[in-house]
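1. Here is my input; please provide its structure:
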Amino acid sequence: MTLKLLKSFLKYITIFIVALIAILLCFYLYLISGSTKQGDITWHSCYRPAYWSWFILPPPTSLQCATLSVPVDYVKPDGKHFVIPLTRLPATGDDIIGDLLLLSGGPGGHSLDMSTTMGSDEYSQAIKERFHILGYAPRGVKPSTPAIDCGGVEEEGNAKAYMDACIQHTGTDILPFVSSKEVVMDLDSIRQALQNDTWSMVGYSYGTKLVAKYAEHYPKALRAGVADGVVDTAEDLETILFNQQKHAQIAFDGFMKSCQAPCVFDKNKEPNQAFLDTLNTIAQKDLKDKDGKVIDQKALIGVFGESMNDESAWQTMHQMFDELIQGNTDTYDFEKLIAKIGEKSFSSDALSIINCADSAPKLDKDDYIKSAKAIDNQSQFDNYKTRPDDEYLDSCYYWQWTATDDLNENLVNDDTPNLLFVSYEYDLATPLPNAMTMAKKFDDPLIVLSGQYGHTVSLFGTNACVDDYVSRYLLDPKSDFGDKLLFCAKP
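-> Coordinates of the predicted model:
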């Protein structure tokens, strides 16, 4: 190619690149220029710079963002305020029913991008056509502001310093007002700001607690409510943790039984001991992950715990342990990366503090330790070391305020809307008995994924049976399924 042709070629390439940049810039400016007014809320494109920090991955171009200011203390509405982030995925059809709010788990998670995790099957599509899908970040949970912040101090084995750091970085004027009681009031503030007479909700895990309480306190404002992975609102924190550890052991036993020959765990040993021996063998290899951190028993339990409640991930976990025995960290590194990405949209500080604000036990030191030991003893597979008594004192032992949960509250009456409950038969986070208790309390249907291990499923496109029931209910809350107890098998 001659020099003249080369210069001509580069000239046209430069013109093409400049034109492309101009086109993309024009598209971006067009994308962020639009806005939609809904009541007191003005929806903008989530691609505006003010909203970039809300998302790990780029959101759909149709996703809209907004914020709402709510009082820290509803008794003092003129005092400090939280800024609550909101998102909306507009309905794609014409015959729109209204707004559907998704409530994430935790506490400590937000649902700002949860609409993007909905399935692409006919059931989820039917919901996207008829509803504007809303997400939000609860008070105290990033990116709401102010957010609960404990300064990077770890809670485990350091609870007093952890709580001191939470107070220092978040403030005593904020911490007492991050409980679910205030969050439920925030939800109705959002509804009023949107000028909705009624709206619908799907709550996952901790979000089911919010759905249930909202149904009790604002019965005429809730059109439909799905509770998937059900919290029993009459249980105190001790009972919740006790049952979670009990069912964690059940899930672990299922995991060990699923290990096919040749199994990395010694089948001739008691399962808990076989697992702990494998952890010890791996720890003795002094392996390090891609971040240079030692892969010890604590690290292994942490990665394993992320997947133990998901039966579909068990084979990967077996593969991971088998590779580690051979000195290969590939699967471990990948699983840790996935967990790290998930942590960016979840606040462990908010998890601890909101649980304390809701139901911190009021026990003396000896009784607190005794209770914590009883909880710990419900699962044996993770007891890789002996813990001193003081390590059983967690952040809630040092909580200075009165917990706000009213465990005896029951406002269910004839005006309470029909709800729909969903539960796996084996769920360590929110065990099936929780769902059975709540379905009986509200006298509403319960869908059970029989013989299956897992946690939350609705509208993810992974179980058509569940999604069929859920979508039919959301489209018509008075749907009659013919029975109050419904079962869905493995797909």
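2. Could you use CA atoms for every contact and neighbour count after this?
-> Fine.
3. just checking, Val457 is part of a strand?
-> No: assessed with DSSP: H, G, I helix; E, B strand; the rest coil, Val457 is coil; it does not lie in a strand.
4. what's near enough to touch Phe252?
-> Residues in contact with Phe252 (Cα atoms under 8 Å, 6 or more residues apart in numbering) are 308, 381.
5. Show me which parts of the helix or strand containing it are buried, residue by residue.
-> Using DSSP states H and E, Phe252 maps to helix 237-257. Of all the residues in helix 237-257, those buried under the rule 16 or more other Cα atoms under 10 Å are 237-238, 240-252, 254-256.
6. Buried residues in whichever helix or strand comes after that helix, which are they?
-> With elements assigned by DSSP H and E, the helix or strand that comes after helix 237-257 is helix 271-283. Applying a neighbour-count criterion of 16+ other Cα under 10 Å, the buried positions in helix 271-283 are 271-279, 282-283.
7. Likewise for stretch 25-35?
-> Buried, per 16+ other Cα under 10 Å, within stretch 25-35: 31-32.
8. mind listing what the spatially most central residue of the chain touches?
-> By Cα atoms, centre = their mean, the chain has its centre lying nearest to Gly105, at 2.9 Å. Gly105 sits next to 203-207 when contact means Cα under 8 Å, 6+ apart.
9. Using ChimeraX, define a selection of the buried residues within those residues.
-> Per 16+ other Cα under 10 Å, the buried members of the contacts of Gly105 correspond to this ChimeraX selection:
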select :203,204,205,206,207
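10. For the contacts of Gly105, could you give me TSV that also reports distance to Val422 and secondary structure?
-> Formatted as TSV, these follow (distance: Cα to Cα, whole Å; DSSP: H, G, I helix; E, B strand; the rest coil):
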residue	distance to Val422	secondary structure
Gly203	10	strand
Tyr204	9	strand
Ser205	10	coil
Tyr206	13	helix
Gly207	13	helix
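11. Please generate a structure for the following sequence too, so the two can be compared:
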Amino acid sequence: MTQIKRNAALVATSAVLLGLTAPLTTSASAATPSLGWTKCAGTGLDPRQQCATVKVPMDYAHPDGRKIDVVISRIPAENPATRRGALMLIPGGPGGSSLNDPSGKGQKLPQDVRDAHDLIGFAPRGLAPSTSVDCGLEHADLALSKLRPWPAPDGSVAENMVTAQRMADACARNGGELMRHISTVTEARDLDRIRAALGERKISAWGVSYGTYVGSVYSQLFPHRTDRIVLDSNDDPDPTRVSRAWLAGHEQGVEDVFPEFAKWASAPDNPDRLAGTAAGVRPLFLKLAARLDREPIPWPGANPEELNGNVLRQTLLDTLYSPSRFPALAKLILAARAGTVPPAPAAPPEQVLQNVAAVGAATLCNDVAWPASAAEYQKGVDESRVKYPLTAGMPRNAMVCAAWPTPPKQAPVRITDRGPSNILLVQNERDVATPLAGALKLRRALGDRAVMVTVNSTGHDAYLLHGNACGDETVSRFLATGERPDADVYCD
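-> Predicted coordinates for the structure are as follows:
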């Protein structure tokens, strides 16, 4: 599973196109008579960014039935003479939006990429300002340590099963019909409706985290509609487990990244030093988490309003997304060891939390059937707690999907090696959310359709974020020219 800024508080296609440089479209406007572009809502946006609404079927099995809105954004290609087409910015999540990304991370793209592509963002179905959904969850169930299924201190999953039922009931009661039509496949079909509305014969894409799965599914369903596809920080595409595999991946992800935190937290010149050696950080953390299981510290303004062992474990998981977060975790650990807490972290408005949680739950639960047996989860949690104590069994536990009232409408899409060889995967070697082990499974599934750039870096999201010139230049060259390495590349 993936995670971007909006839901960090809650809890991210054979060689047909290589070397092809002739524009797919030659008009800067790309024939968009059906779209009414207007000024986007919000502040701090690039004045060139405009928004429009695309009408899509709520239920693709009944395409002439009820329509819903998907709001999209665009900053046009900066050099009409070299314009190639549209670059879809596919967000992470599920529950993330790229609506403001043309003004944000899109402006970090090299000039030749921005010259050649309209930058297209969107709010996926269910997520405001597109037609939105809301489960009306209890405030306490919006806590990250509830949305992520941390077992009880003794490892029991009984309370998690009760929580899953309560949340699933709320989504069934309050979510409306749209909740049953939010999934990765429907998002991929929406992307093709956006492509058509833009007047594009083919689209390129930069998908990040969960967006790599969306991009993979799109490339599988609509291979003839893809141009240059970059998948950044890649999800395990296992068609038998899908989101269950993403959750389980956190076990290895934490183990991949924790040594980097331990090395940083034991450096002699670190003002927030936790231990004299890197080896000493792990037992210190585990001991503190166990103590907080027994003796939580009140934390006014937080959700929940206490620092308990699972809140600390969830904070560790969140922290390992980026080394820039290491100091905040160290300060929290130092405070908790002294029996205090820092000020409670700020949270997004509850309306945003409710919306993101609902879209996330619907996608995860509609993509694949989850087991309903508490015994099956308990067995997995017991095994995980022994092998991976830092994550205490959470990655194999029961989410809201264990009690989801409706089965998936179709089997998950199997990602295969059939289709054009126009995919470039880029992946950090140490990534807590989308670990390298899962990314390699996607690489194997795609076969000759893809090559992979592995970057010697720590954190979630690889392209243009960590300053690795080799990785960044390889991806940028592909987006700008279509030139792709002949084989997989390791960037030190």
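12. rewinding a little: what residue of the second structure takes the place of the residue nearest to the centre of the first structure?
-> Counting by TM-score structural alignment, Gly105 of the first structure corresponds to Gly92 in the second structure.
13. ok, its match to Pro327 of the second structure distance?
-> 25 Å (Cα to Cα, to the nearest Å).
14. With Tyr388 of the second structure instead?
-> 24 Å.
15. returning to what we had before: among the contacts of Gly105 of the first structure, which one sits closest to Asn158 of the first structure?
-> Tyr206 (25.6 Å; Cα to Cα).
16. The second structure: which residue goes with the closest one?
-> In the second structure, the residue paired with Tyr206 of the first structure according to TM-score structural alignment is Tyr210.
17. before we move on, what SS does the match of Gly105 of the first structure have?
-> coil.
18. same question, the one 10 residues further on
-> Following three-state DSSP, we place Pro102 of the second structure in the coil state.
19. Distance of Lys146 of the second structure relative to Leu247 of the second structure?
-> Taken as Cα to Cα, the span from Lys146 of the second structure to Leu247 of the second structure is 14 Å.
20. cool, and Gln354 of the second structure?
-> For Gln354 of the second structure, the distance to Leu247 of the second structure equals 20 Å [Cα to Cα].
21. residue contacts, Ala357 of the first structure?
-> 175-179, 399, 401-404.
22. circling back to that earlier point, okay, the buried residues of helix 271-283 of the first structure in JSON lines with distance to Lys128 of the first structure next?
-> Shown next, in JSON lines, are the buried residues of helix 271-283 of the first structure (distance: Cα to Cα, whole Å):
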{"residue": "Pro271", "distance to Lys128 of the first structure": "45"}
{"residue": "Asn272", "distance to Lys128 of the first structure": "45"}
{"residue": "Gln273", "distance to Lys128 of the first structure": "48"}
{"residue": "Ala274", "distance to Lys128 of the first structure": "47"}
{"residue": "Phe275", "distance to Lys128 of the first structure": "44"}
{"residue": "Leu276", "distance to Lys128 of the first structure": "46"}
{"residue": "Asp277", "distance to Lys128 of the first structure": "49"}
{"residue": "Thr278", "distance to Lys128 of the first structure": "46"}
{"residue": "Leu279", "distance to Lys128 of the first structure": "45"}
{"residue": "Ile282", "distance to Lys128 of the first structure": "47"}
{"residue": "Ala283", "distance to Lys128 of the first structure": "48"}
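23. Isn't the match of Tyr206 of the first structure up against Leu231?
-> No: applying Cα atoms under 8 Å as the test, Tyr210 of the second structure and Leu231 come out as separate, 9.6 Å apart.
24. centre of the chain versus the helix or strand hosting Met167 of the second structure, how much separation?
-> Here Met167 of the second structure sits within helix 158-174, counting by DSSP H and E. Relative to the centre of its chain, helix 158-174 of the second structure is centred 23 Å away, using Cα atoms, centre = their mean, to the nearest Å.
25. Same check on stretch 160-173 of the first structure?
-> Its chain's C-alpha centre lies 24 Å from the corresponding centre of stretch 160-173 of the first structure when counted by Cα atoms, centre = their mean.
26. Only the buried residues of that stretch, if you could.
-> Under 16+ other Cα under 10 Å, the buried positions of stretch 160-173 of the first structure are 160-167, 170.
27. now the residues you listed as JSON lines including distance to Cys26 of the first structure?
-> Listed next are those as JSON lines, based on distance: Cα to Cα, whole Å:
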{"residue": "Lys160", "distance to Cys26 of the first structure": "54"}
{"residue": "Ala161", "distance to Cys26 of the first structure": "52"}
{"residue": "Tyr162", "distance to Cys26 of the first structure": "49"}
{"residue": "Met163", "distance to Cys26 of the first structure": "49"}
{"residue": "Asp164", "distance to Cys26 of the first structure": "50"}
{"residue": "Ala165", "distance to Cys26 of the first structure": "47"}
{"residue": "Cys166", "distance to Cys26 of the first structure": "45"}
{"residue": "Ile167", "distance to Cys26 of the first structure": "47"}
{"residue": "Thr170", "distance to Cys26 of the first structure": "41"}
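28. What is the nearest of those to Asp364 of the first structure?
-> Among these, and counting by Cα to Cα, the member closest to Asp364 of the first structure is Lys160, at 15.0 Å.
29. Good, wrapping up.
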